[in-house]
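*Asks:* Curious how this folds, go ahead:
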Amino acid sequence: MKIDKKMALISAVLLTVSPVLTSVVQPTVMTVQAATKNKNTITVPGNAALYNSKGDMLTTYNGKTFTTFNKTTNLKVYGNPVKIRGNYYYYIGNGAYAAANYVSKINGREALSLNCNSYVYTKKGNRTGKLLRKNLSYIFTGKYKQNDTADNNVFTKGKKQYQLISTGIKGNDYFQIGKNQYIRIANIERISTNALTHNEIKVTIKKNTHVLLEGADGRIVYSDKIMKKGQKFISDALVGLNNGSNSTPMAYRIKGTHTYIWKSDAYSRHFLTTEITSSAEFNTYTVRAPKDGLQFYNANGENITPTGASFEKHRLLGVDGQMYIWVPKENKAELFYHIVATQKEFITPGDIKGHYNSKNINIGNAFVKVADTENYSGLKKPEIINTAAEAKTDAEKSASSSQLDELKSLLNDSTVIKKSTAYKLSNSSTRNNYDVTVQEVQALLKSKRNLSAAEVKLYSWILQTRTNNLYGKKITVKNMKKMTKTEINLLQSLLNEVESNVNTKSNTYTTLSYDKKMNKVYLVTTAVGTGKLISKVEQPLSDFVTEE
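*Replies:* The predicted structure follows:
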């Protein structure tokens, strides 16, 4: 039998795709929908590739170099999809084929693709006996709606997010594909080639692998626990982890924990909605300046941008709150972000004309207008703590005695807080942010000027937020006298995070280090450049480690 006859036979027997939903799913050739102007066409996205009769990607098409289409394209198709090397393809002529599972429209109607073979059910949950095949695309009649805050059964099209309108059948979510025809939403891979994502997914281990932890300094630590090939777990996020290289490979987070499995060591047929480049995005929202010259303000709405300094375009800023501040010069309340770091890096003029230096400048607790920034990363914007009307009213009246008492109480707590583990084992920048805020509050309360309610309330919020941001925590071990390799790695990570500073005035470098043989922690100071040891002072191990 000739090859073309074999192909025709395969096409007639195995193919299940068709623009008709009422007869889709049977493992035979489908009937064709009533004629339309888009009859026998498919639409593919701009990044779609083409293939030859062996399933290899084409490098030329119609006599020209070809990688992928550069825009959404309508293609004429000939016959039903054909199966090549286990995958299905539409033949589009001139020896070219388009992947049948990466089609946004069939005959002008939106299509979906599947991550596994899927039976079709009635609304009452009865199986119809019809089967939709993986690696094919099907038109559907189900609906979806825009929902930018949902995190389950969603997909992104353009800059908007949409959620499938599901039908509950026997405790599971189903999606309508035709009259009284439904399939499990869990079996849908893409809607119009856009990945369908979920708030949690089942993941399977591909090979024996260590469970990953994150050290205090953000780097990964391999735990002693091993998950075996074939084991399953639930993941709620895909996260980029710091492995000490220039890249941040992705890992599945084990649901509700701070433990991970490398994505390369596991598999899931589903996509996660939460996919972030760093675990810091769980807690930190980051914005950036869309152009040079971002302006900074204080709690009274006064511009405090250092003279002669410029904040560069696209430099990042972590923010932890949104609030309206009355700006006297503009005679209106503006929405601001509170910046996490009290030190910012600015560009300042150099000694030579036309040359510029990068310089860290401590400008304390500062704010930037939300309208002057653009969002960069983070799962959730910080909450807005007041209204524009409240900002105006509070700026025009003096702080009450109760408002002053609240701020004084928070200040008095600082003595105890600075002795706490949460403070002492946070990194130096977090401690510095807290210290600077305490100093500013002390200066504020000592000043003889009439303090506004707006300023006092805002500083109470800042000092409370700085307290909440202190995160230091001891490493928990089974036996302090005989720590495991994982426990030692976690301890060293903590020591790196707590103390690793260069003193430019004394030209010294101070770190905390752990001596494995002696089972002791030391505060070590060396000379910058030569590395000469200046001092080595033992620190109580119990300051950093606690037993279960």
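
*Asks:* switch to C-alpha atoms for all contacts and neighbour counts from now on
*Replies:* Will do.

*Asks:* Which residue, other than its chain neighbours, is closest to Lys392?
*Replies:* Trp326 (5.6 Å; Cα to Cα, 6 or more residues apart in numbering).

*Asks:* Could you measure from the one you found over to Glu396?
*Replies:* 9 Å (Cα to Cα, to the nearest Å).

*Asks:* to compare against the first, here's another:
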Amino acid sequence: MKGKLILVCASVLGAGLFFNRPVQASSTQTITIAPTYDGKVSVVDKKGNYIGNTNVSSNKSYKYYGRPVVIKGKAHALENALDLITYIGKDTYQSLGDGGFVKAANATSSYEKDGKIYLRINKNSYIYDKNGKRIKNFHGQSYLKAGSDFQYLGKIASTYAPKVLYNIGKGHYVDAQYIAKVDGKGVVRLNHNAYVYDKNGKRVGKTVLGKYSLVKYAGKWQKATKNSVFFTKQAYKSSASYTLPTKKIKNSTYIAIGKNAYVKTINLELLNGRIIFAKGPVELTIKHDQVAIDTKLNPSTKIYHRGQKVTSDYAVSYGSGDVQRIYYHIKGSDYYLDWGPGEEYPNNSVEDQVSANFYIRQHIQTSRYLDKYNTIVDFNKTVSSYDVNGKVIGSLKSGSGVFVADQARYIWNSSENKAELYYHLTARIVEPYGDDESSEPERSSCDLYVKASDADTVTGLKLKAQNTAKEAEADYNKIASKELKNRADTLLAAVDTVKASDKYRLSDYQTRAAYDQALASLTKAKNDSQTTQMVMASLIDQVQISQKRLDGKKIKVKDLNDLSTIEANAIFALMQDVNNYDKIRVGIYTDYATKSGRYPSDFKNSQRSHFVLIDANSKKHDLNVKEYATD
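*Replies:* As a prediction, this is how the structure comes out:
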């Protein structure tokens, strides 16, 4: 089938440019190079091999000769044998191929030799079928010995990456993926074999435009709007988005490639050499069993299975550099799926598919994960910080992370005799970054105000001012009213109930700290007879807002006394969120099988493994699973 696909691609390449495509070299037979991050593109030979230190420049045109050349390209595995994890019952298994499985913890490395893949078995391992039932004879073996290598018996999904090359002379060729224009006309590159349709959605003849071929489009590209079905960036890292005119025919969207000739937008990969982003939603096909990620980016107990198709409506990114991750949100749910490493996302090469955990036809442009759930304030200079009265209490340096704001509020500035808008900041966040995976995110609590005018950027959730400038002026010198004091009493009277709830107990430490700080400030203000109307109103709002952000809840499991590995991982992540702060941390310890004592480990089973809190003095305390999970 792959051979036929390549032939189709080669045979219809001319059709891909069949609207006024020249055959012989002429003054108009040119290609224009697309923008790149460094302004140049390496050239290759006719076999697709890079020619050292030889480049063409972005945005420049070059004459090309003859018809474009299609080469088969290299074979690429789209999977790794160790990624083929299967969840059966309460355990996690590694596929051996041909219907056989071993416990995943017993096969943690693999290697390739002479075109074959081998799994290294690190512990004597029984072999199981897809239902978790032991197989007593699997290809002549009743079990696999520790230290042995087992040849993987399944087929690893793979693909070839054909290249369409344009001959620019002297044995030099340019890969079509870097071409913005052919003969002065803009082009799209296809991500799939594509039929041509007329204005009524009927196929035009038997023409098939080949995958990866370039197709001249009709009309001009234009600035994208929020309703654009797809878009691309005008230049590398540009903020300006562009698209093409589209036509809705029945249930599909098309672009015009000539008079009464259209192709579906789902088949487009590049526009003028730039990666296309779909507005969404898009369809994902799961490559291997995968545990969904919750809205806190912790593992959940939800599993999506190999081959399953799901719909994603948006994507987010978290971190930067080699530790950046991309997450696709599952439409209509509270779950994400981990795309994989994001330092080069999106990438239009086949390697992009190799590193991803699912297949997609078109990428979604990511937004920042933090912006989905917070108002984020950033600074490009050192700025003053203020208390609730608008008095300077310190400063914030640029580059020290971003800050979470929970309210916008006008505060009267008596020295300048005017009201100014301030943001109340509750946390500082530093996303993971760098070149190694050991980089950890940082989050610390704070309770301060900054002037809105000092902020460089404010992104994410929109904040509406809690008061007006006139109210700030009027309330500046007023003693807090009885009505406000009564509201404060009501909030303070509910503290014990709130703190006994799962919403409070199981919220992460920083969320609880924000609520605790707001309570402490309100309690102090309530007991001060000179507290002003402005301060009391501000602190009441802080308590109400921080209380609403409490979102803790127990993990739902099937049996509290017999946890699956997936359930244990979700509980462990929750325990870490709740308890990891200062020098306190949570670990897992497992009983030795043949002697007394415990050792740090991954979760084994509910009978031997224990969740342990290690306090600031390194003393260990067992955590009660029932406080964090329910069945």
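
*Asks:* Superposing both, give me the TM-score.
*Replies:* Once superposed, the chains reach a TM-score of 0.74 (TM-score structural alignment, normalised by the length of structure 1), with 478 aligned residues with a Cα RMSD of 3.9 Å.

*Asks:* Helices of the stretch 351-500 of structure 2, start to end?
*Replies:* 369-373, 469-475, 482-493, 495-500 (DSSP state H, counting those that start in this stretch).

*Asks:* Would you format the ones you listed as a markdown table with distance to Ser228 of structure 2 and mean neighbour count included?
*Replies:* Converted to a markdown table, those look like this (distance: least, Cα to Cα, whole Å; neighbours: other Cα atoms under 10 Å):
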| stretch | distance to Ser228 of structure 2 | mean neighbour count |
| --- | --- | --- |
| helix 369-373 | 21 | 16 |
| helix 469-475 | 39 | 17 |
| helix 482-493 | 47 | 15 |
| helix 495-500 | 46 | 12 |
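
*Asks:* His288 of structure 2 is nearest to which of these?
*Replies:* Nearest to His288 of structure 2, of all the helices of the stretch 351-500 of structure 2, is helix 369-373, at 24.3 Å by Cα to Cα.

*Asks:* gap between the closest one and the chain center?
*Replies:* 11 Å (Cα atoms, centre = their mean, to the nearest Å).

*Asks:* name the helices or strands packed onto that helix?
*Replies:* Identification of packing neighbours for helix 369-373 of structure 2 by 3 or more Cα pairs under 8 Å, 6 or more residues apart in numbering; DSSP states H and E yields strand 309-318, strand 457-460.

*Asks:* and Thr204 of structure 1, that's in a strand?
*Replies:* Yes: using DSSP: H, G, I helix; E, B strand; the rest coil, the assignment for Thr204 of structure 1 is a strand.

*Asks:* burial count for it?
*Replies:* A count of nearby residues for Thr204 of structure 1, using other Cα atoms under 10 Å, gives 18.

*Asks:* What does it correspond to in structure 2?
*Replies:* Aligning on TM-score structural alignment places Thr204 of structure 1 opposite Thr285 in structure 2.

*Asks:* Just want the angle from the helix ranked longest in structure 1 to helix 401-412.
*Replies:* Ranked by residue count, the top helix of structure 1 under DSSP state H comes out as helix 428-446. Orientation check (axes from the mean of the first three to the mean of the last three Cα atoms, to 10 degrees): helix 428-446 of structure 1 against helix 401-412 gives 140 degrees.

*Asks:* Helix, strand, or coil at the residue of structure 2 positioned farthest from its centre?
*Replies:* The C-alpha centroid of structure 2 is most remote from Ser529, which lies 50.2 Å away (Cα atoms, centre = their mean). Judged by three-state DSSP, the three-state class of Ser529 of structure 2 is coil.

*Asks:* Identify the residues contacting the counterpart of it in structure 1.
*Replies:* With TM-score structural alignment as the criterion, the equivalent of Ser529 of structure 2 in structure 1 is Lys448. Residues in contact with Lys448 of structure 1 (Cα atoms under 8 Å, 6 or more residues apart in numbering): none are found.

*Asks:* need the helices of the stretch 351-500 of structure 2 in TSV with distance to Tyr178 of structure 2, can you?
*Replies:* Listed next are these as TSV, based on distance: least, Cα to Cα, whole Å:
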stretch	distance to Tyr178 of structure 2
helix 369-373	30
helix 469-475	54
helix 482-493	61
helix 495-500	58
